[in-house]
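Peer 1: Fold the following, please.
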Amino acid sequence: MNWSNTALTAANHEPVSVLVTAIGGAGYGEQILKALRLAGGYRIVGADSSRDCANFARVDHAVTLPKASDPNYVDALLDVAYAFGVDAVFSGCEPELKVVSDQRERLERAGFLAPLNPKSVIDTCMDKRATAQFLDAAGFPHPRSVELSSLDDLDRVDWFPVVVKPAVGGGGSVDCHIAQTPRELRYLAELLDLGNRSMLVQEYVGRPEDEYTVGVLHDLDGDFLNSIAVRRELGGALNAKLRVPNRTGRADLGEDLVISSGFSHGYIGPYPEVTGPCERLAAALGVKGAVNIQCRLVDGVVQVFEINPRLSGTTSLRAMVGYNEPDVLLRRHVLGETVSPRFAYRSARIHRSLVENFVPEEPALNWTWAELKSMFVFLASMTPAQCVL
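Peer 2: As a prediction, this is how the structure comes out:
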């Protein structure tokens, strides 16, 4: 079927079973869950490391998993996938994404679709040093950046203002700060324990009103499907992680210097002036799946400051306008449907707000992984005659 003029819904097929992890904590796992619910027609197994996950009330089956740092994490993930007969597994947070990426062969051998980018793409994008090196080598504009590993390195930074962030990881603007002077940079270096861990110092560029989060979607064979952008509105406390008055004297940066939070909202549409360069970047990177590119448009030039090799924290917003990335990937690779490149979607302005969830004393949890494992052990111990009885 040609999707160019058809709404992307999943209502007319037998339910595909999907395991979505890390659905609590307002991360992108929750966004995947929301997008699949908007599509309709999916049987969703939702997993989280917390028994108190409010989103357990929004899935068909709920289960707790160990944290990604647990050596049994992948075993647990496979046990849950087997127990509920899922067709595909979406990792909903970066620590789990990294672990699953490293052991993806186990999921593939077991027959589960894991819509992941190639390991090389994930490793490059989750390391901000490697990201900067890739952008340099491929000739894509980006803010100046330097990795610091000790206080002695601070003299290497002679341009301000700068954004200070972890060199590895740190999605959703975790541990990101702004320094407008060498003194502020030294204070942050001491605060962030520079020396025991490295950090990346990146030039602060552009104005907050020119910041975009851009999604580029390829299928898992690497064929381009579509792109979309959210022009962020960073005026509220929910959407800006950090806002400080601009004391640099540089009017080109605006009145305030702003670092966005992981809760993006704003104007959604094609924005070819930013999606075009990002499409070329995704192709050069070798994307197979979804990639999310953070950038600012500075004097007509896209300046990329971060690449997330995964689905976005704006996945459900995009799905609301007909650009439903999880649904498209499942249709393409589980149902075997044809998805035409540049399928139609709407443009819109979408705003987010906080939503309160009533959490009952008895949570909506169906199973813990430990309970499922005990059941497997019990069933394995039974004789064929006992199974018949």
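Peer 1: rest of the way, CA atoms for contacts and neighbours
Peer 2: Will do.
Peer 1: Helix, strand, or coil at the residue nearest to residue 114 when sequence neighbours are not counted?
Peer 2: Using C-alpha to C-alpha, 6 or more residues apart in numbering and skipping residues adjacent in sequence, the residue nearest residue 114 is residue 89, 5.1 Å away. Three-state call for residue 89 (DSSP: H, G, I helix; E, B strand; the rest coil): strand.
Peer 1: can you count the residues close to residue 89?
Peer 2: 22 (other C-alpha atoms under 10 Å).
Peer 1: can I assume it is in contact with residue 115?
Peer 2: Yes. The criterion here is C-alpha atoms under 8 Å, and residue 89 meets it with residue 115 at 7.4 Å.
Peer 1: name the element residue 43 belongs to?
Peer 2: strand 42-48 (DSSP states H and E).
Peer 1: give me every residue that touches residue 286.
Peer 2: Counting by C-alpha atoms under 8 Å, 6 or more residues apart in numbering, residue 286 makes contact with 118, 121, 222.
Peer 1: In contact with the closest residue in space to the first one that isn't next to it in sequence, which residues?
Peer 2: In space, and not counting its chain neighbours, residue 118 is closest to residue 288: 6.6 Å by C-alpha to C-alpha, 6+ apart. With contacts taken as C-alpha under 8 Å, 6+ apart, residue 288 has the following neighbours: 116-118, 217-223.
Peer 1: Give the burial count for the closest residue to residue 306 other than its chain neighbours, as a bare number.
Peer 2: The shortest distance from residue 306 to any non-neighbouring residue, by C-alpha to C-alpha, 6+ apart, is to residue 294 (5.1 Å). Neighbour count of residue 294, defined by other C-alpha under 10 Å: 19.
Peer 1: Second input sequence below; structure requested for side-by-side comparison:
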Amino acid sequence: MISGPILLTGAAGDIGVALAEVLRESFASVPILGADCNASPGGARHVDRMHHLPRADDPAYLAALERIVADEGVRLIIPLAEAELARLLSHGLIGASIGGAPVLTANARAVATGLDKLATARALASSGIAVPECGIVGRDEPGDYDLVIKPRSGQGSKGLTLLSRSDYDGLVDQRRGALWQRRLSADDQEYTCGLARFAQMEPRSLSFRRRLRGGLTGSGEVVHDPRITKLCDQVADALALDGAINVQLRLDDGVPMIFEINPRFSSTVGFRHKLGFRDAIWAISDRLDLPVEDYDPPPAGTRIERVADERAGLAKSV
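Peer 2: As a prediction, this is how the structure comes out:
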């Protein structure tokens, strides 16, 4: 049993809203608290209390977080924003506690790798995992193919540009230091995969073939593809994974090729939970030394659809 409140930081965004509903369903008697630098009314509706927290790069961030933990008697902290993960990583707080409250994240190696898209590509490639050609704008010269340019760190579709190779040279000065990747052309073959592994649990993954809506997974269907399952297992080994992360890939001429890893819970955490892939609950159980429940995968072809108010989502079988 959980004896005190759970605090979600970065709680006002779509991930916070989805995860708050997952936790409320699973731990009905436990207060769900939120903290965010932009404590919007929309995000606040889904938690019992919302606290203002400085930006992760603010010198006052950690002290403010400690005060919330002490004032509320927080039992567990779940950081959701990548900027927060980077700050916690830099202070050696991944896998540690703040004010006596454990911080729930994936292991430091997975977090550090996933936060840097170039480091992700290099780590996976060194383990024999297929990734698209990539490099740093202004330093590495791309080949003769269409490109994606995006921030080296960050999440979602923020700062993402699609362009032809002939247009690349004109953007070098503007996007210097960003990451370029070879664009994987199969738009209808994009997958988002929840991946979890803990000391007391072998790797589990659930893959959705998805369609994007506003930079998020708007709809999709469950796919059981042994190539993707094997790839997720290889990622867990490459990162010595202890925790829950999100893997994004496309099939490129039939080869599953990873273009990004999010080292945190993703916006599909609510969808997955409704279908029995309860990675947030497994992670909490493992972190608090509670038994991790069994898992029965949902049928292939089960469809998911994000509802208009960006809550956890609906899922139905077809």
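Peer 1: Could you report the TM-score for this superposition?
Peer 2: Put the two chains on top of each other and the TM-score (TM-score structural alignment, normalised by the length of the second structure) is 0.88; 307 aligned residues with a C-alpha RMSD of 2.4 Å.
Peer 1: just to revisit the earlier point, can you put the contacts of residue 286 of the first structure in JSON lines and add secondary structure?
Peer 2: Putting these into JSON lines (three-state DSSP) gives the following:
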{"residue": "118", "secondary structure": "coil"}
{"residue": "121", "secondary structure": "helix"}
{"residue": "222", "secondary structure": "coil"}
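Peer 1: show me where the second structure has helices.
Peer 2: 14-26, 41-44, 61-72, 82-90, 108-115, 117-126, 165-168, 172-175, 226-238, 269-274, 279-287 (DSSP state H).
Peer 1: among those, which is nearest residue 182 of the second structure?
Peer 2: helix 165-168 (9.5 Å; C-alpha to C-alpha).
Peer 1: Show me which positions of the closest one end up buried.
Peer 2: Using 16 or more other C-alpha atoms under 10 Å as the test for burial, helix 165-168 of the second structure gives 165, 168.
Peer 1: before we move on, what about stretch 49-60 of the first structure?
Peer 2: 49-59.
Peer 1: What separation do you get for the counterpart of the residue nearest to residue 306 of the first structure in the second structure and residue 262 of the second structure?
Peer 2: If you follow residue 294 of the first structure across to the second structure using TM-score structural alignment, you land on residue 248. From residue 248 of the second structure across to residue 262 of the second structure, the span is 8 Å (C-alpha to C-alpha, to the nearest Å).
Peer 1: Ok, residue 93 of the second structure next?
Peer 2: From residue 93 of the second structure to residue 262 of the second structure the distance is 18 Å (C-alpha to C-alpha).
Peer 1: Just give the closest residue to the aligned partner of residue 108 of the second structure in the first structure, not the sequence neighbours.
Peer 2: The alignment partner of residue 108 of the second structure in the first structure, by TM-score structural alignment, is residue 119. Of all residues beyond its chain neighbours, the one nearest residue 119 of the first structure is residue 101 (6.0 Å), with distances taken as C-alpha to C-alpha, 6+ apart.
Peer 1: now do residue 234 of the first structure
Peer 2: Nearest residue to residue 234 of the first structure in three dimensions, chain neighbours excluded: residue 240, at 5.5 Å (C-alpha to C-alpha, 6+ apart).
Peer 1: what's near enough to touch the one you found?
Peer 2: With C-alpha under 8 Å, 6+ apart, residue 240 of the first structure has these contacts: 234, 258-261.
Peer 1: now swap in residue 280 of the second structure and tell me
Peer 2: Here residue 280 of the second structure is in contact with 19, 244, 265, 269, 273 (criterion: C-alpha under 8 Å, 6+ apart).
Peer 1: just the strands in the stretch 201-350 of the first structure please.
Peer 2: Using DSSP state E, counting those that start in this stretch, the strands of the stretch 201-350 of the first structure run over 211-218, 224-232, 240-245, 256-260, 266-269, 290-298, 301-308, 348-350.
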